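Novice: Provided below are the primary sequence and the corresponding predicted coordinates.
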Amino acid sequence: MIRDTRICFIGDSFVQGTGDPEYRGWVGRVLAETRGDITAFNLGIRRNTSEDVRLRCWQEVLPRTLPDADNRLVVSFGSNDTVVEDGRVRVDPARCLDNLAAILDESRRRAIAPLVVGPPPVIDAGDAHARRTLHLADGMAALCRARHIPFIATTRALADHPVWTREAMAGDGAHPGAGGYRTLAGLVLTRQWHEWIARADQHRS
């Protein structure tokens, strides 16, 4: 019997794949390299913070799940939280972690297996933004570790990657082109990702 795996990807413009001339982003590229009968839903929205994602999460995710399916949720946000607007970050890091914890805990309660992808850096936001995003990513990793939920780090590797930085600066300063999203997809396609995909009905154990 073929397992019906349904994966919702929820987050910001990096999840959406903004800037990719091939309209695939990292989500499309990861799915292309992932085996299995997968029904996927891209729920990324540009400029969304963790606060925005938490507010809309379940009204968008639940209609896309089925009671007898292997339902999954990939969460990725934080880059917009750490951007400074009007002299302050858009979302306090502690609040961002609270939002992530709430989504992950509710996901487990609803028997939807979660995985978290760390926030990519916004290159033209400067070194201070990069430091804030790295600090937030470390907090996310610790939170996921405590809950035994897979976390895939991306922030540091992308901040130092020439393709990501070059394409972001050639575009709007934040979003790369096809090469940058290919790089991000490569970071996601770890053994951790493939093991998470392979564990059937892991949320029911």
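Specialist: Now that the structure is in, tell me what you want to look at.
Novice: C-alpha only now, for contacts and for neighbours.
Specialist: Will do.
Novice: Check the spacing between residue 133 and residue 58 real quick.
Specialist: Between residue 133 and residue 58 the computed distance is 25 Å (CA to CA, to the nearest Å).
Novice: out of those two, which sits in the more crowded spot?
Specialist: Applying other CA atoms under 10 Å to residue 133 and residue 58 shows that residue 133 carries more neighbours, namely 26 against 14.
Novice: Got another one to weigh against that:
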Amino acid sequence: MLRLYYTADTCSLASHIALNDAGAEYTTVRISFAAEEQRKPEYLAINPKGRVPALVTDRGVLTETPAILAFIAQSYPKARMAPLDDPFRLAQVQAFNLYLCATLHVAHSHRMRGSRWADEAASIADMQRKVPESVGACYRLIEDSLPAGPWVMGEAYTICDPYLFTMAQWMEADGVDPARFPKVSDHRRRMSERPQVRATIEEELT
């Protein structure tokens, strides 16, 4: 059985939602950042990166949200969470998720994880001041590229949707006004109404 290591209010929510969307059988293990459990030897033996999510499978451990989401979509094809029979569309799904991971999430992380990139307090503070602009620029690109359909890829729900929803939860904290991005905000609202999403969030908060 799959086992997901997660922390509430982090990007691991995307993988958690996708597991529920897929109807997967899985268990979860909550990692407390407050207790720095991600740095303890027990967890580092599972994920040496010391981050979440980590998904334990019968073939080994997977890390990085785009990889985990792709694994879920391919492992549960009946859930139709990715265009597995269309190489170009599948590449578009991957491109979107990789942008969230490599660009938007990094810009967001400058708000509270500046010490990853700088030591001087003034440098860290400068990065924090830049977050509303840099994160806002990411959402502008996403907003302008979203189709008219209800989901990131249009009419079909995919693994892009729980990932964008997860990231969009942090807009206000990043100093970004959701009203500037009506399509992203509408997507966030519709995702929050999905039973799988509500059940996943409730599971993480209990």
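Specialist: Okay, I see it. All figures in this text were calculated on a predicted structure; none of them were measured in a lab.
Novice: Once they're superposed, tell me the TM-score.
Specialist: Remark: TM-score between the superposed chains equals 0.33 [TM-score structural alignment, normalised by the length of the first structure]; 113 aligned residues with a CA RMSD of 5.5 Å.
Novice: for whichever helix in the second structure runs longest, which positions count as buried?
Specialist: Longest helix in the second structure by number of residues, with DSSP state H as the criterion: helix 121-145. Within helix 121-145 of the second structure, the residues that count as buried by 16 or more other CA atoms under 10 Å are 124, 127-128, 130-132, 134-136, 138-139, 142-143.
Novice: Can you redo those as CSV, where the extra columns are distance to residue 192 of the second structure?
Specialist: Shown next, in CSV, are these (distance: CA to CA, whole Å):
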residue, distance to residue 192 of the second structure
124, 33
127, 30
128, 28
130, 28
131, 25
132, 23
134, 25
135, 21
136, 21
138, 21
139, 19
142, 19
143, 18
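Novice: got the contact list for residue 29 of the second structure?
Specialist: Applying CA atoms under 8 Å, 6 or more residues apart in numbering, we find residue 29 of the second structure in contact with 3, 4, 5, 6.
Novice: Am I right that it is in a strand?
Specialist: Yes. Residue 29 of the second structure forms part of a strand when assessed by DSSP: H, G, I helix; E, B strand; the rest coil.
Novice: Distance-wise, check it relative to residue 41 of the second structure.
Specialist: Distance from residue 29 of the second structure to residue 41 of the second structure, by CA to CA: 15 Å.
Novice: Nearest to residue 94 of the second structure among the buried residues of helix 121-145 of the second structure?
Specialist: residue 142 (14.3 Å; CA to CA).
Novice: Nearest spatial neighbour of the closest one, chain-adjacent residues omitted?
Specialist: Distances taken as CA to CA, 6 or more residues apart in numbering place residue 184 nearest to residue 142 of the second structure, at 7.7 Å, with adjacent residues excluded.
Novice: So residue 56 of the second structure, which state does it fall into?
Specialist: Strictly by three-state DSSP, residue 56 of the second structure counts as strand.
Novice: Tell me the first helix or strand C-terminal of the helix or strand encompassing the residue nearest to residue 142 of the second structure.
Specialist: Per DSSP states H and E, residue 184 of the second structure falls inside helix 182-192. Using DSSP H and E, the next helix or strand after helix 182-192 of the second structure towards the C-terminus is helix 195-205.
Novice: can you state the direction angle for that following helix and helix 182-192?
Specialist: 70 degrees (axes from the mean of the first three to the mean of the last three CA atoms, to 10 degrees).
Novice: In helix 195-205 of the second structure, which residues are buried?
Specialist: With the criterion 16+ other CA under 10 Å, helix 195-205 of the second structure contains buried residues 196, 197, 200, 201.
Novice: what's the neighbour count on the residue nearest to the third one when sequence neighbours are not counted?
Specialist: What it means is residue 200 of the second structure. Nearest residue to residue 200 of the second structure, sequence neighbours excluded (CA to CA, 6+ apart): residue 17, at 5.9 Å. Residue 17 of the second structure: 23 surrounding residues under other CA under 10 Å.
Novice: Let me see the contact set for residue 17 of the second structure.
Specialist: Contacts of residue 17 of the second structure by CA under 8 Å, 6+ apart are 162, 196, 197, 200.
Novice: Perfect, that will be all.
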